[in-house]
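Engineer: Provided below are the primary sequence and the corresponding predicted coordinates.
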Amino acid sequence: MKKLLLIALVTVFGISHVNAQDIQFGGKLGINFATINGDNTGTLDPITSLVNFGVVAEMPINEKFAFLPELMYSIQGFSVGDDVVALNYLNLPLMGKYYISKGFSVEAGPQIGFLLSAKDEDIDVKDNFKTVDFGANLGIGYKLDSGLNFGARYNLGLSNINDVEGASDSFRNGVFQVTVGYMF
């Protein structure tokens, strides 16, 4: 966890020379395909959620590199048969972005997520999950000159989110996201 925070701080302070006039702001929304990975998760099925939205800033460092902090609301979780467990997170991805060619980019970076709520149907199960989640993201994107952009990303959960007292199973989030956005 300390290494992840150190990387985030170095990234933020490393872009301090960015010209404020070059920063673009925008929003994006998308679809999540989420599941839980780890011990004894063979009976868990993925869920599809139409809720993944938030705000983004793109801070160019040079022609090829940019820093991309985001603040995203994301419904993640899993299902067992017809029973869906929805984990609602406020995620803060801190992405490095590299433009391979005009408009086309690859992205990678750490993410910290804050669990806002957890529901098993209408039952509050937030106490069964840790309130902070750390992950790593890897993705691709394409941005048109108009500001319209498209992306696909995978979030690999790095921390155990299981907080059931006495349980030894380790659970980690796994989320594939497809998004569309607009930069102003």
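Structural biologist: Good, I have the coordinates.
Engineer: from now on I want contacts and neighbour counts done on CA atoms only, so please keep to that.
Structural biologist: Noted.
Engineer: residues contacting the residue nearest to Phe104 when sequence neighbours are not counted?
Structural biologist: Spatial nearest neighbour of Phe104, chain neighbours left out: Tyr142 (4.5 Å); criterion: Cα to Cα, 6 or more residues apart in numbering. Applying Cα atoms under 8 Å, 6 or more residues apart in numbering, we find Tyr142 in contact with Gly103, Phe104, Ser105, Asn149, Phe150, Gly151.
Engineer: thinking the last one is in contact with Leu144, fair?
Structural biologist: Yep, that's Gly151 we're talking about. No: the pair Gly151 / Leu144 is not scored as a contact, 11.8 Å apart, by Cα atoms under 8 Å.
Engineer: more neighbours, these two?
Structural biologist: Higher neighbour count among Gly151 and Leu144: Gly151, with 21 against 13, using other Cα atoms under 10 Å.
Engineer: and the contacts of whatever helix or strand Val84 lives in?
Structural biologist: In the assignment (DSSP states H and E), Val84 maps to strand 83-101. With contact meaning Cα under 8 Å, 6+ apart, strand 83-101 is reached by 8, 47, 63-79, 105-121, 137.
Engineer: now, of those residues, which are buried?
Structural biologist: Taking 16 or more other Cα atoms under 10 Å as the criterion, what is buried in the contacts of strand 83-101 is 8, 47, 65-79, 105-115, 117-118, 120, 137.
Engineer: returning to what we had before: I'd like to know which of the contacts of strand 83-101 are part of helices.
Structural biologist: Within those, residues falling in helices by DSSP state H are Ala8.
Engineer: Arg172: neighbour count?
Structural biologist: Neighbour tally, Arg172, other Cα under 10 Å: 20.
Engineer: could you do Ala167 as well?
Structural biologist: Ala167: 9 neighbours (other Cα under 10 Å).
Engineer: need the three-state assignment for the spatially closest residue to Val106 that is not a sequence neighbour.
Structural biologist: Counting by Cα to Cα, 6+ apart, Val106 lies nearest to Ile140, which is 4.3 Å off, once chain neighbours are set aside. Assigned by DSSP: H, G, I helix; E, B strand; the rest coil, the conformation of Ile140 is strand.
Engineer: what do you get for Thr11?
Structural biologist: helix.
Engineer: here's the one I want to compare it with:
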Amino acid sequence: MRIYILFFVFLFFQNLYSFAQDAQLGTGRLSFYSDNVLGFKLGLNHSSIKSDTYQFEDITGFHLGGYLNARFNKDMAFLLELMYSLEGGSYQGNTIFHKKIALPLLLKIYFLETVNMQLGPAIELPLPNQEIGISSNLNEAENLTPTVGLSLGLGVDIKEYNLTLRYNVGTSQYYESIDGDLGSKVLQLSIGKNFD
């Protein structure tokens, strides 16, 4: 099932990029700015697991992936990212990793020519073979469920490079069979480069 979801995400990404490249200025129609670019980004995650039951400590992970930045005009853009992310937390000396595919769908609002605010939802698809190790009912990969999060960030675009500081918080829980809330909170620092 996850393969089908990732396939459709890829098709959506490809079609959106084609649409952004082909869009023309017309009366009463949505138009795109000239700066519609694909790029690659990577960075660090400072993450933890938010829980009603357990007290987790923060860990450091990483993320990497691609993005499409489609400018509507000089003040607004739509940012679509497809990323692999390693997140999690630490509980009683045990490091707990969540490996997932994240699809943030963000609105970028430019305050200055290069400085922007980013806001929007993020769909997160957990990858199998997770090693949790808190209790036996958390060890099963099938307990991991797709989640939806909320992302808020600040970015700077300088020529073909961009720097982003973003906070992501999970709005739904990771595990279907766990009492209480087990979500995520992640602070990300990323650097990206547009493809020529």
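Structural biologist: Alright, I've got the coordinates. As the structure is a computational prediction, the values presented were derived from the model and not from experiment.
Engineer: quantify their similarity with the TM-score.
Structural biologist: Here the TM-score for the pair of chains, by TM-score structural alignment, normalised by the length of structure 1, is 0.81; 166 aligned residues with a Cα RMSD of 2.4 Å.
Engineer: what range in structure 2 does the strand holding Val84 of structure 1 sit on?
Structural biologist: In the comparison with structure 2, strand 83-101 of structure 1 aligns to the range 94-112 (TM-score structural alignment).
Engineer: buried set for that stretch?
Structural biologist: Across stretch 94-112 of structure 2, burial judged by 16+ other Cα under 10 Å covers 95-110.
Engineer: relative to Asn139 of structure 2, which of these is nearest.
Structural biologist: Ile96 (10.8 Å; Cα to Cα).
Engineer: with structure 2 overlaid, how far apart is the strand holding Val84 of structure 1 on average?
Structural biologist: In this overlay with structure 2, the average offset of strand 83-101 of structure 1 from its partner residues is 0.5 Å by mean Cα distance after the TM-score superposition for structure 1.
Engineer: and Leu150 of structure 2, how many neighbours does it have?
Structural biologist: 18.
Engineer: what's it aligned with over in structure 1?
Structural biologist: Checking TM-score structural alignment: Leu150 of structure 2 goes with Ala136.
Engineer: and which of the buried residues of stretch 94-112 of structure 2 is nearest to Ile3 of structure 2?
Structural biologist: Ile101 (11.3 Å).
Engineer: got a list of what Leu141 of structure 1 touches?
Structural biologist: Not Leu; residue 141 of structure 1 is Gly. By Cα under 8 Å, 6+ apart, the neighbours of Gly141 of structure 1 are Gly103, Phe104, Ser105, Val106, Glu107, Asn149, Phe150, Gly151, Ala152.
Engineer: element containing the equivalent of Asn168 of structure 2 over in structure 1?
Structural biologist: In structure 1, Asn168 of structure 2 lines up with Asn155, judged by TM-score structural alignment. Per DSSP H and E: Asn155 of structure 1 is located in strand 148-157.
Engineer: residues in structure 2 aligned with the helix or strand just after that strand?
Structural biologist: Counting by DSSP H and E, the next helix or strand C-terminal to strand 148-157 of structure 1 is strand 171-183. Counting by TM-score structural alignment, strand 171-183 of structure 1 pairs with residues 182-194 of structure 2.
Engineer: distance-wise, check Thr91 of structure 1 relative to Ala136 of structure 1.
Structural biologist: For residue 91 of structure 1 the amino acid is Asn, not Thr. Here Asn91 of structure 1 is placed at a distance of 12 Å from Ala136 of structure 1 (Cα to Cα, to the nearest Å).
Engineer: what sits in contact with each of those two?
Structural biologist: Joint contacts of Asn91 of structure 1 and Ala136 (Cα under 8 Å, 6+ apart) are Gln111.
Engineer: count the neighbours of Asp35 of structure 2 for me.
Structural biologist: The burial count for Asp35 of structure 2: 15, using other Cα under 10 Å.
Engineer: how close does it get to Glu113 of structure 2?
Structural biologist: Distance from Asp35 of structure 2 to Glu113 of structure 2, by Cα to Cα: 13 Å.
Engineer: and for Ala23 of structure 2?
Structural biologist: 23 Å.
Engineer: neighbour count for those two, which is higher?
Structural biologist: Taking other Cα under 10 Å, Ala23 of structure 2 and Glu113 do not tie; Ala23 has more neighbours (14 against 11).
Engineer: could you measure from the more buried one over to Asn15 of structure 2?
Structural biologist: Distance of Ala23 of structure 2 to Asn15 of structure 2, computed by Cα to Cα: 12 Å.
Engineer: which residues touch the spatially closest residue to Ser184 of structure 2 that is not a sequence neighbour?
Structural biologist: Excluding the flanking residues, the one nearest Ser184 of structure 2 by Cα to Cα, 6+ apart is Ile49, at 4.5 Å. When the contact criterion is Cα under 8 Å, 6+ apart, the partners of Ile49 of structure 2 are Phe56, Glu57, Asp58, Gly88, Gly89, Leu182, Gly183, Ser184, Lys185.
Engineer: same check, this time on Asn139 of structure 2
Structural biologist: If a contact means Cα under 8 Å, 6+ apart, then Asn139 of structure 2 has Gln130, Glu131, Ile132, Gly133 as its contacts.
Engineer: of those, which ones are shared with structure 1?
Structural biologist: Retained contacts for the contacts of Asn139 of structure 2 in structure 1, judged by both residues aligned by TM-score structural alignment, their matches' Cα atoms under 8 Å, are Gln130, Glu131, Ile132.
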